[in-house]
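Trainee: need a structure here:
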Amino acid sequence: MTEHSDPYLIISSDCHAGLPTELYRPYLDSAFHRDFDDFLGQRDARREEMTRLGVRNEAFAAKWFEDNEEGLRGGWDTAQRLKELDGDGVAAEVVFPDADAVDSGTAAPFGVGLGLSGDQDPRLGMAGARAHNRWLAEFVARHSERHCGVALLPVTGEVDEVVAEIHRARDSGLGALMIPSMWVDKAPYHDRRYDPVWAAAAETRMPVVTHSGAAPRHEYGDHLGIYVSEVTWWPARPLWFLLWSGAFERHPGLRFGVAESGCWWLPNQLWFMDRLYLGAHGGKKLSPFAELKRPPSEYLDRQVFVCATNTKRRELAQRYEIGVDNILWGSDFPHPEGTWPDTRGWLKRTFHDIPVSETRRILGLAAAEVFGFDTAKLAPLARRVGPTPAELGQPDDQGPVEASWARSREVGRHWLTGHDFPALGVSP
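Mentor: Down below sits the predicted model:
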């Protein structure tokens, strides 16, 4: 075996698991059981509303569940899940909530899964989060080398309670924290009240992540196009709140990621922020950015990552601007918008002309470093289930492949390297 022929160690940075909602009751504090009954009683009404607004397609839903009934049990059944991961060639995964993204049949109590937002009742929000976190800790413990569980963290609540939940989640075996992408009427993330939260996340070495899902749907009416145009913007928004407010400077151990929101938006955002910081003409009238000690791109490379679910060819073409090590691929299992159950075919169509060394970083090694996976423990599994470069259509002779990307690699972040922007032939 060689570097170019070894099977890939694949780690999906975005997968989902969750109990059928009614089964969360034993994990929920008894004081909230009556509220939970009320929440369950509203499920049919919520699904009807989703269908009316176009968020749920009745015909698609019926076929999706019919065609994938067995595999979808992997959303909460460990044995079935491992079978599906192996079939996809995935050795390990980062586990977010809400296995069912069609009927919301596995929603965490009180809607604190992918819909986690600052407008939820603080008491119910934390109770629902704790219930899911307790179950998830049990779930990932069965094969802890293969799963990094993402704890739900309603961060806009009482700070002491939030910090305590971080430590409790870490002690239970969970490895990352999902915070609301929207704070609604609560304090925005540049507020210093959150500093103890970021400090605790850094201390426990738990990456903080936002995930697409929450959005101000009440503003959209039945215009679904507005929703899908914005739904990936909301999880990205906390990035510049944390960055410009100096949170990354004050907490250099804090790692922050944006999940299932693509990474197509990042090169232009990064170009804009760097130029602003470095004194571009359009920003000279502004006050100095005293909270920052280095350009935004340096914080990005040091502390930020993107769980770029179902990474697109266009995004891979921008990887030298984004940073190869900042892109973490994800399958989104078992959501229909992901690559499962055709992940192997999807990988071949997407990575066939990407250098093997970079493919290894994007498909697994970068995620192993961010989320703390033990690659030595995963290596035997990867050799058994992982696809080889040849199976992805990548040639043994990597010379021509490397050469085809040489110019893009040299240009990199053109506003810093001084090279012409390759697509437009213009200077930075």
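
Trainee: Could you use CA atoms for every contact and neighbour count after this?
Mentor: Will do.

Trainee: which residues touch the residue nearest to the spatial centre of the chain?
Mentor: Geometric centre of the chain, nearest residue: A259, 2.2 Å, by CA atoms, centre = their mean. Counting by CA atoms under 8 Å, 6 or more residues apart in numbering, A259 makes contact with D14, V209, T210, H211, S212, P235, V306, C307, A308, T309.

Trainee: Make CSV from those and add distance to E58 and secondary structure to it.
Mentor: Converted to CSV, those look like this (distance: CA to CA, whole Å; DSSP: H, G, I helix; E, B strand; the rest coil):
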residue, distance to E58, secondary structure
D14, 25, strand
V209, 31, strand
T210, 28, strand
H211, 25, strand
S212, 22, strand
P235, 27, helix
V306, 32, strand
C307, 29, strand
A308, 28, strand
T309, 25, strand
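
Trainee: Now show me the structure for the sequence below, then we'll compare the two:
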Amino acid sequence: MVATLEKPTAHELLPGIRVVDADTHVSEWYDLWTSRAPARFRDRVPQVRDVGGRWDWVIDGQTLNREGASSAIRKDGSKTLGMDFRDLQLADVHPGAYDLKSRLAFMDREGIAAQIAYPNLLGFGGQKSMLLDAELRNLSMTIFNDAMAEMQADSGNRIYPMTMVPWWDVDLAVKEAERCAAMGLRGINMNSDPHVHGLPHLGDPHWYPLWEACSSLGLPVNFHIGASDESMTWFGAGLWPGHPDEVKLAYGSLMLFVGNMRVLANILLTRVLERFPALKIVSVESGAGWVPFFLEALEYQMREAAFEYRDSPKDIFRRQIYICSWFERDNIVHTARKIGIDNLMFETDFPHPTCLYPDSFHYMESAIEAMTVEERGKIFGGNAQRLYNLDLSQVPF
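Mentor: Below is the predicted model of the structure:
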């Protein structure tokens, strides 16, 4: 059994700070959909079946091929490296990946007050929903959001799943954002490239009703890396041929960060954030070190292209865009001060393959020591509490 208490916890390294982990994932339990679906849909909603002698996720008869438990943390506390995590089932992994009571116990041991949570099965941006017909995909997403709202409430408002919106229909997306906000959910999780499916790009007026709703409801719009068919591949586009899987995985994981650079460039160049100055955007699991270069390069190239702007990308970023970082420690303090201390949030990515586990906060100890008390408070909790409107006063540490 791997002991996580041998190293300092967040509570010990960050005394007085209610730490918020700004990117974690929920491993969907096997009856999440079947236990809630109407009888006529029960055989079609996402579920686990025996496929060729192993349990696998099936959606409307289509096998998703070794999706497993979407966790790299084993039941004994050890961490699986490489692609072997795809063979793990729920019975093999840390129960905190899918079981609420175990998750809260894990958070208590780590000294984490709250977590922002994202999905797995339907895609980080809901892109796998397109495997289903419109009626079934709408139902599947509604069921998922209902289950996540229950999880948030049952956690005592310590786990905050982000709403999955039916982005294939902007009117339905607005209604679902409103419905889930009424249930207490605190943000939406958005597909970054709906134009791949024949819809307008996200800067088009087609999406203005959704941006208006999110602005008025105070719902941040979260873009997780790999949140579309265009951007999601474990092995990445452009990889030279002939590499073994471990090289492909390292390359693909790196290139996912670049995918969110592309998303933010398009958002800033479409000027949609100038039109909606109250709209908040979050780049999730993308890291932060590239942001100072990105903003300087974008402003320079816009000038050279004679592309005038009312508000500079740097100003818009500080006003409306947030970045999540986890493994960066060598230069993260400099990066945070460069992009804005108010715009950076800490994450662990639990329980995914590249997550900071075990000893997440011990890993960050040198960076924590280099921060001021104010910087620690904002990066490790305050920024997320403000952005997602979290009240953690009842958390007992």
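
Trainee: which non-adjacent residue is nearest the residue mapped onto the residue nearest to the centre of structure 1 from structure 2?
Mentor: Alignment note: A259 of structure 1 maps to V284 in structure 2; criterion TM-score structural alignment. Spatial nearest neighbour of V284 of structure 2, excluding adjacent residues (CA to CA, 6 or more residues apart in numbering): H224 at 4.4 Å.

Trainee: Count the neighbours of the counterpart of that neighbour in structure 1 for me.
Mentor: Under the alignment (TM-score structural alignment), H224 of structure 2 pairs with H211 of structure 1. Look at H211 of structure 1: counted by other CA atoms under 10 Å, it has 26 neighbours.

Trainee: doesn't S181 make contact with H211 of structure 1?
Mentor: Yes - the criterion here is CA atoms under 8 Å, and H211 of structure 1 meets it with S181 at 6.9 Å.

Trainee: which residues do these two both contact?
Mentor: With CA under 8 Å, 6+ apart, H211 of structure 1 and S181 have common neighbours P235.

Trainee: with structure 2 superposed, average distance for the helix or strand harbouring L300 of structure 1?
Mentor: L300 of structure 1 is part of helix 296-303 when elements are defined by DSSP states H and E. Comparison of helix 296-303 of structure 1 with structure 2 after fitting gives an average deviation of 1.1 Å (mean CA distance after the TM-score superposition for structure 1).

Trainee: tell me what that helix is packed against?
Mentor: If you count contacts as 3 or more CA pairs under 8 Å, 6 or more residues apart in numbering; DSSP states H and E, helix 296-303 of structure 1 packs onto helix 266-277.

Trainee: Buried ones in the helix it packs on, by neighbour count?
Mentor: Neighbour-count burial for helix 266-277 of structure 1 flags L266, P267, L270, W271, M273, D274, R275, L276, Y277 (criterion: 16 or more other CA atoms under 10 Å).

Trainee: what does stretch 168-180 of structure 2 give?
Mentor: W168, V170, A173, V174, E176, A177, E178, R179, C180.

Trainee: Ok, stretch 259-273 of structure 2 next?
Mentor: G259, N260, M261, V263, L264, N266, I267, L268, L269, R271, V272, L273.

Trainee: repeat for stretch 206-222 of structure 1
Mentor: In stretch 206-222 of structure 1, residues buried by neighbour count (16+ other CA under 10 Å) are M206, P207, V208, V209, T210, H211, S212, G213, A214, A215.

Trainee: Need the counterpart of H335 of structure 1 in structure 2.
Mentor: Residue correspondence to structure 2 (TM-score structural alignment): H335 of structure 1 is matched to H352.
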